[in-house]
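Novice: After the sequence you'll find the predicted model.
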Amino acid sequence: MIDHLRGADQPAPDTISEQQVLDDDFQLALWCCYELYYRGFDGTAPDAEWDPRVLAFRAELEKPFTGWLRTLTGPALAATTPVAEQLRALIDADDGPSLAAYLQRHATRDQFREFLLNRSVYQLKEADPHSYGIPRLDGATKAALVEIQTDEYGGGRAERMHAELFRTTMRWLDLDDTYGRYVPDVPAVTLALSNAMSLFALHSRWTGALLGHLAALEMTSTLPNRRYAGGATRLGATEEQARYFTEHVEADAVHEQIAAHDLCGRYAEENPDAVPDILFGAACCLALDNLVAEHLLTAWNAGQEGQVAS
């Protein structure tokens, strides 16, 4: 497997600069390493994720990736005020491009389709990376994370799982809702967004970052999803086809408070040294979302929508 990921003529990953981290092949190789911990691949040994060669190769990729994330988000932030307040300040200061506003008012069907195609890389396994945090927590922090995740998984009803709701939205625009179908087609920034979640999920050292990432997701979800729903309706989506977005408008208004206060706030009280990691995870979420938005909007403004494989 390593030979297929690296390629016979490729340099060892420790020679890769941070500028090369956003190479499509780099991010795809890292995504493949991480995917062994989710669904795996046909023809791959069931225990391939523990192969020492895979672990070593993954570590070689993670080093420049983590360094690039640090550069992307700036210097580490220290605890100065309650972490929930710092998370809100971080989000309020974010001035990235408003992809949601464009999709609400201006996007064509092809553009909305491309948006869904890119989102499918994570959304078809929505909540799974953050669930890795559950066994690392205890007491109230564990209960808070489980409360959020229970809603993400539809409260035990398969048809209400957020990943399943997203499949319905994909089918509205004739997208293939097979898990991982569009991974080979999306740009490196989309894979990087997914890979950051897996980086935090698979390392207990990054538990704080995993929780901060989740908090940022929940705290920035309500308004964009209201706009996504408006754009989908404008383009002819039925109530059922837009339910993925409308479901998040209501659910994430509640999740925002749980994630900021009951999850991150309590975890920071119990682990004061983890505050910089919590804020790092949140900053990664915001910065990577902005990169994906910038990539799509730049392509659309140049008239390049709809060029991803169907």
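Specialist: That came through, no problem.

Novice: contacts, neighbours, all on C-alpha from now
Specialist: OK.

Novice: Residue 176 reaches residue 168, doesn't it?
Specialist: No: taking Cα atoms under 8 Å as the definition, residue 176 is not a contact partner of residue 168, at 10.4 Å.

Novice: more crowded one of these two?
Specialist: Each of residue 176 and residue 168 has its neighbours counted (other Cα atoms under 10 Å); residue 168 has more, 19 against 15.

Novice: next, the one to line up against it:
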Amino acid sequence: MPNTIEILPSSDSRSLSKKQPVLPNYEAADRQFVDLLEVEDLDKTVATKPLLVSDFESAIAVALRSAYQEPNGSEAAHSFLQRVLYRINRLNLFWYDDLRRYNNERSHYLRSVRDRIEEPWQQWESAQIDVAALQKLPDVKQALRDRAAADVARPLNETDRYLREQMTAAGYRHLLAIGSIDGLVEASHLSRILGGVGNEIQSTLTRVLIEEYGGGRLPRKHSTFFAQMLAEFDMSTQPEAYFDLVPWEVLATINHNFLLTDRKRHFLRYNGGLTYFEVAGPVTYRNYVAGVQRLGLSEAAMSYWELHVREDERHGRWMLDEVAIPLVDRYPQDAWELVLGYDQAQSMGDRAGAAVVRSIQAAERN
């Protein structure tokens, strides 16, 4: 494992005149952070050699301002910050890889980086939602039911029609490459909230997880079906093989779920979001199936989506009727957080979906 850390050239950081501010070299800062993650004792190294992280720290500071304080946040800044967050959060899951990659999983420095990004990012995300209105909802149960009913029968939008009617075979390969960042480790976030006191809500969530994990049989695990789709196109089935293709908007949805499952105080928000995901998922998956069928591709090329159309219709009903609605009764004062989680998942999911289509279209033009 590498023990050296790249120092960004001075021309990329502080040697220029203050009258000529220059954006950080985010790609170089990202590479430097990858090296930092694999240092033998990161906290001690940072404490004794702070210069090693000075350029990375400068990049973080500029990116936070550019992404969350400027009216039109920098795409490069958003991408850099979400990549850094993902690399830290990824240490919370075990990937059956080199054990030394987890040397710094409880690093105080990494935690401080994560917290410094998450706070302004979450404030920025919350500003996209009318939280005050959600806090005043007169009937949270009805709000959830209304949203679910609308999303089950959502009319096709421009993104849906593109996936169904225009996406090429090359575009579909690009879609699979992006989707593999989550599809190959599917339901891992759900597994992180199941420990604790047993009750009917927990049992339903466990049923969802067990089905996602194929009842403990690898050939039936949902991620296995995703790997089969990749193999059908001779694509890599290694997790994160296509990390560099993933738009920041997609990474943000993943990092958001890491945050919500890390903090049990956000249990309601997470389950609201999961309810949306399970309710609305089949609509998107049908778009993929329709696109694959139009292209004349094999059954194996869409097996994961077909499976999810069937199972997520059931999971959506479970999440609404056996998780979200009972949680309203259990936490009446905080139940609005379920709707917040639902609305945030919808908003962030729509944003990610649009970014994926833009990325596909760009790949098709090249």
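Specialist: Structure received. Computed from a predicted model, the values in this text were never measured in an experiment.

Novice: where does the TM-score land?
Specialist: TM-score of the superposed chains, computed with TM-score structural alignment, normalised by the length of the first structure, equals 0.88; 305 aligned residues with a Cα RMSD of 2.7 Å.

Novice: related to what we said a few turns ago, which residues are in contact with both of residue 176 and residue 168 of the first structure?
Specialist: Common contacts of residue 176 of the first structure and residue 168 (Cα atoms under 8 Å, 6 or more residues apart in numbering): none found.

Novice: which residue lines up with residue 272 of the first structure in the second structure?
Specialist: Residue 272 of the first structure maps onto residue 332 of the second structure when the alignment is built from TM-score structural alignment.

Novice: meant to ask about residue 290 of the first structure
Specialist: Checking TM-score structural alignment: residue 290 of the first structure goes with residue 350.

Novice: tell me the SS of the match of residue 272 of the first structure?
Specialist: Under DSSP: H, G, I helix; E, B strand; the rest coil, residue 332 of the second structure falls in the coil class.

Novice: what residues are up against it?
Specialist: Contacts of residue 332 of the second structure (Cα under 8 Å, 6+ apart): none.

Novice: before we move on, what about residue 312 of the second structure?
Specialist: So residue 312 of the second structure contacts 278, 279, 281, 282 (Cα under 8 Å, 6+ apart).

Novice: For stretch 198-216 of the first structure, buried residues please.
Specialist: 198-202, 206-216 (16 or more other Cα atoms under 10 Å).

Novice: Inside helices: which ones of those residues?
Specialist: If you go by DSSP state H, these have 198-202, 207-216 in helices.

Novice: Skipping adjacent residues, who's closest to residue 223 of the second structure in space?
Specialist: residue 184 (4.7 Å; Cα to Cα, 6 or more residues apart in numbering).

Novice: I'd like to know how far the aligned partner of residue 215 of the first structure in the second structure sits from residue 323 of the second structure.
Specialist: Under the alignment defined by TM-score structural alignment, residue 215 of the first structure corresponds to residue 275 in the second structure. Using Cα to Cα, to the nearest Å, residue 275 of the second structure is found at 8 Å from residue 323 of the second structure.

Novice: quick one: residue 297 of the first structure and residue 101 touch, right?
Specialist: No: using Cα under 8 Å, residue 297 of the first structure makes no contact with residue 101, being 11.2 Å away.

Novice: neighbour-wise, which of those two wins?
Specialist: Each of residue 297 of the first structure and residue 101 has its neighbours counted (other Cα under 10 Å); residue 297 has more, 21 against 17.

Novice: Contact partners for the more buried one?
Specialist: Residue 297 of the first structure neighbours (Cα under 8 Å, 6+ apart): residue 99.

Novice: Okay, and it sits in which element?
Specialist: Taking DSSP states H and E as the definition, residue 297 of the first structure sits inside helix 275-301.

Novice: Same check on residue 34 of the second structure?
Specialist: Here residue 34 of the second structure is assigned to helix 26-37, by DSSP H and E.

Novice: Identify the residue of the second structure aligned to residue 304 of the first structure.
Specialist: So residue 304 of the first structure corresponds to residue 362, using TM-score structural alignment.

Novice: go on, residue 80 of the first structure?
Specialist: Under the alignment (TM-score structural alignment), residue 80 of the first structure maps onto residue 138.

Novice: The residue minimising distance to the centre of the first structure and residue 101 of the first structure: what is the separation?
Specialist: For the first structure, the residue nearest the mean C-alpha position is residue 194 (4.4 Å; Cα atoms, centre = their mean). Per Cα to Cα, residue 194 of the first structure is found 23 Å from residue 101 of the first structure.

Novice: re the thing from before, host element of the match of residue 304 of the first structure?
Specialist: Short version: residue 362 of the second structure belongs to helix 336-365, going by DSSP H and E.

Novice: Please report how far the alignment partner in the second structure of residue 25 of the first structure lies from residue 190 of the second structure.
Specialist: For residue 25 of the first structure, the aligned residue in the second structure is residue 80 (criterion: TM-score structural alignment). Separation of residue 80 of the second structure from residue 190 of the second structure (Cα to Cα): 26 Å.
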